[in-house]
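**Student:** model the following, please.
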Amino acid sequence: MAEEIMIGVIGGSGLYNMPDLTDIEEKHIETPFGDPSDAIITGKLKGVPVAFVPRHGRGHVHSPSEVPYRANIYALKSLGARYVVAVSACGSLREDYAPGHIVIPDQLYDNTKDKRRGRTFFENGLVAHISVASPFCETLSGMLAESVRVAEGTVHEGGAYITIEGPRFSTKAESDVFRQWGMSIIGMTTSPEAYLAREAEIAYAVMAHVTDYDVWHETEETVTVEMVVRTMRRNLTTAQKALSHLIPRLAEEQPDSEAFNALEAAIITDKDEIPADLRDRLSLLVGKYL
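**Tutor:** From the prediction side, this is the model:
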């Protein structure tokens, strides 16, 4: 029987591999929701089994709207993932969250529109209403923030992440409105990724790397692809060090999370009314409740 891999990492713009992994294998996993973004890279980090998926694929071939979010989360779940850390680039909507800083958000606002994103595992005969009042695992987020400090990164705990559709950047009017709404950082991928992780009963946290001030700032440059890539490259060492500190600790402590029982009171469909093929399709996620 294959060893379960309890910890997953999703790499965003600029993070397409984990160079510190040993015993590396590539796993091509088929899911009921299609293929993941790329082969899942498995290996060990300081002796701890880890699964890594590049969100946009190697070579950055998937736009934010085209990322197979459901397949990525399902594939990690099938390997045994209970904890997932997502690494993302983001723009700042606050003066004090400066480029080069890292934010561990505690709230999420979904401003996306494209139906291709696949926002839920539960449809076509099985309905579940999960709670995402706190969309990120508080315990995992706290441990992640501590690890960024150990890696000597400048970290901010808390803040609201707004997910826009992309792939274009914001207009100044949009950026100004998001600031008025009280949003802290802006990106294109955390929705629906965080919600799907919760539906899969996976503890999920985001290490968001501030690369720019979006387009609202009066004296700073407006965001460009070159700016995002340049800042992410500078931050990669910090990200890798933080993960190298977090992952062994996570494996040792295995903290509890509200995510682990997210579906316990969420499934509203009468069990007798769930089609047999749908039971089979979602057995990895809901088998223990049906």
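
**Student:** could you use CA atoms for every contact and neighbour count after this?
**Tutor:** OK.

**Student:** now do the SS call for the closest residue to residue 69 other than its chain neighbours.
**Tutor:** Nearest non-adjacent residue to residue 69, counting by Cα to Cα, 6 or more residues apart in numbering: residue 193, 5.9 Å away. Secondary structure assignment for residue 193 (DSSP: H, G, I helix; E, B strand; the rest coil): helix.

**Student:** distance of residue 193 from residue 135?
**Tutor:** In this view, residue 193 and residue 135 are 10 Å apart by Cα to Cα, to the nearest Å.

**Student:** same check on residue 118?
**Tutor:** 17 Å.

**Student:** check residue 202 too.
**Tutor:** To residue 135, residue 202 is 11 Å away according to Cα to Cα.

**Student:** for comparison, sequence B:
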Amino acid sequence: MIAIIGGSGLSQLSNLDITRREVVRTPYGEPSGALLFGHMCDQQTVFIARHGYGHTIPPHAVNYRANIWALKQAGAEAIISVASAGGIQDHLTPGVIMVPDQILDYTWGRQATYFDGVDTPVVHVDFTEPYDTALRQRILAAARAAGEAVIDGGTYAATQGPRLETAAEVTKLERDGAHVIGMTGMPEALLARELEIPYAAIVLVVNDAAGRGTSLHGIQMSGIEATAKQAMSRVHNVLQHFCTHCA
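**Tutor:** Sure thing, here's the model as predicted:
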């Protein structure tokens, strides 16, 4: 079973044939919403909207531990995260899709591990390659089969949110090696690694980061939704081809 986590702009999968909806409980509290089970093509799929189905949960308040635990409990064998981001590099303009291969974590105060609590042994998880290599390659192959141009590789900077960054912060992130900026990549990727679930991301650039390109003097929020809506159909196409070839 493939799990898909939808971010901003993807609170539902139009090409998911839903067979049941399940409200689940976890030892870590409630997930962002009910799990939607169904099929994309012939591939068994489970879907959850990261920010809730009404997009009411801000990035710093998402119960990442509950979400990943619920997907593991449901039988997910791999997780594909879909997330929106701001582009820092010149070639990562609004509408571009990227499959990142590295993460920089600037979040704080989030419940970021399952190995925490009284009498819980300390566990150090290898996180050299934060995204599963084989799953990334399958996504890239699906994009080629779908005829969709996708950037292979790049570094995702996870910031705390929910505010957007200052131009000076973006300059710092660029010096650190970041290519795009989002708010939900961590601790989600790490939690999947701790539960040994292959995890990879499809990142949709929906705006130029602060101080860059069209956002030189401010980010035009009105354009983000339109860009996300237009480009999300391409993400749906990639996911459909992924499921076609995995079934």
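
**Student:** what's around the corresponding residue of structure 2 for the residue nearest to residue 69 of structure 1, how many residues?
**Tutor:** Using TM-score structural alignment, the partner of residue 193 of structure 1 in structure 2 is residue 188. Residue 188 of structure 2: 19 surrounding residues under other Cα atoms under 10 Å.

**Student:** contacts only, for residue 188 of structure 2.
**Tutor:** Taking Cα atoms under 8 Å, 6 or more residues apart in numbering, we find residue 188 of structure 2 in contact with 64, 65, 68, 112.

**Student:** tell me the centre residue of structure 2?
**Tutor:** The structure's structure 2 has its C-alpha centroid closest to residue 81; by Cα atoms, centre = their mean the separation is 3.4 Å.

**Student:** which stretch of helix or strand covers that residue?
**Tutor:** strand 78-87 (DSSP states H and E).

**Student:** the helix or strand following that strand maps to which residues in structure 1?
**Tutor:** The first helix or strand that comes after strand 78-87 of structure 2 along the chain, using DSSP H and E, is strand 97-99. Against structure 1, the aligned range for strand 97-99 of structure 2 is residues 102-104 (TM-score structural alignment).

**Student:** mean distance, the strand holding residue 81 of structure 2 to its aligned residues in structure 1?
**Tutor:** Mean deviation of strand 78-87 of structure 2 relative to structure 1 after superposition (mean Cα distance after the TM-score superposition for structure 1): 0.5 Å.

**Student:** from the contacts of residue 188 of structure 2, which two are the most distant?
**Tutor:** Spanning the widest gap among those are 68 and 112, at 11.4 Å by Cα to Cα.

**Student:** buried ones in the lengthiest helix in structure 1?
**Tutor:** Ordering each helix of structure 1 by length in residues (DSSP state H) puts helix 225-253 first. Judged by neighbour count (16 or more other Cα atoms under 10 Å), helix 225-253 of structure 1 contains these buried residues: 228-229, 231-232, 235-236, 238-248, 250-251.

**Student:** now stretch 87-105 of structure 2
**Tutor:** Applying 16+ other Cα under 10 Å to stretch 87-105 of structure 2 flags 87-89, 92-104 as buried.

**Student:** which residue lines up with residue 45 of structure 2 in structure 1?
**Tutor:** Per TM-score structural alignment, residue 45 of structure 2 is aligned with residue 50.

**Student:** and residue 211 of structure 2, by the same measure?
**Tutor:** When structure 1 is aligned by TM-score structural alignment, the residue opposite residue 211 of structure 2 is residue 216.

**Student:** Three-state assignment for that match, please.
**Tutor:** Residue 216 of structure 1 - assigned by three-state DSSP - is coil.

**Student:** swap in residue 202 of structure 2?
**Tutor:** Going by three-state DSSP: residue 202 of structure 2 is strand.

**Student:** contacts only, for it.
**Tutor:** Contacts of residue 202 of structure 2 by Cα under 8 Å, 6+ apart are 80, 81, 82, 83, 97, 98, 99, 100, 235.

**Student:** counterpart of it over in structure 1?
**Tutor:** With TM-score structural alignment as the criterion, residue 202 of structure 2 matches residue 207.

**Student:** relative to residue 15 of structure 1, how far out is that match?
**Tutor:** According to Cα to Cα, residue 207 of structure 1 and residue 15 of structure 1 sit 12 Å apart.

**Student:** overlap in contacts of these two?
**Tutor:** Counting by Cα under 8 Å, 6+ apart, the residues touching both residue 207 of structure 1 and residue 15 are residue 87.

**Student:** in terms of neighbours, single out the busier of residue 202 and residue 135 of structure 1.
**Tutor:** Ranked by neighbour count (other Cα under 10 Å), residue 202 of structure 1 and residue 135 place residue 202 first, with 30 against 20.

**Student:** hang on, that one packs against residue 83?
**Tutor:** Yes - with contact defined as Cα atoms under 8 Å, residue 202 of structure 1 counts as touching residue 83 (5.6 Å).

**Student:** where along structure 1 do the helices fall?
**Tutor:** Going by DSSP H, structure 1 shows helices at 69-78, 138-150, 172-180, 190-199, 225-253, 276-281, 283-286.

**Student:** what's the closest of the ones you listed to residue 160 of structure 1?
**Tutor:** Closest to residue 160 of structure 1 of the helices of structure 1, according to Cα to Cα: helix 172-180, at 10.3 Å.

**Student:** please say which position in structure 1 residue 86 of structure 2 maps to.
**Tutor:** Mapped onto structure 1 by TM-score structural alignment, residue 86 of structure 2 lines up with residue 91.

**Student:** that match against residue 216, yeah?
**Tutor:** No - at 10.3 Å, residue 91 of structure 1 does not count as touching residue 216 under the criterion of Cα under 8 Å.

**Student:** give me the more crowded residue out of the two.
**Tutor:** With neighbours defined as other Cα under 10 Å, residue 91 of structure 1 and residue 216 compare such that residue 91 has more, 27 against 23.

**Student:** how close does the more buried one sit to residue 225 of structure 1?
**Tutor:** For residue 91 of structure 1, the distance to residue 225 of structure 1 - Cα to Cα - is 11 Å.

**Student:** swap in residue 239 of structure 1?
**Tutor:** Following Cα to Cα, the distance that separates residue 239 of structure 1 from residue 225 of structure 1 is 20 Å.

**Student:** what of residue 13 of structure 1?
**Tutor:** 10 Å.

**Student:** so what sits against both of those two?
**Tutor:** Here residue 13 of structure 1 and residue 225 have no joint contacts, going by Cα under 8 Å, 6+ apart.

**Student:** show me the contacts for residue 211 of structure 1.
**Tutor:** Taking Cα under 8 Å, 6+ apart as the criterion, residue 211 of structure 1 is in contact with 89, 90, 91, 92, 98, 99, 100, 227, 228, 231, 232.
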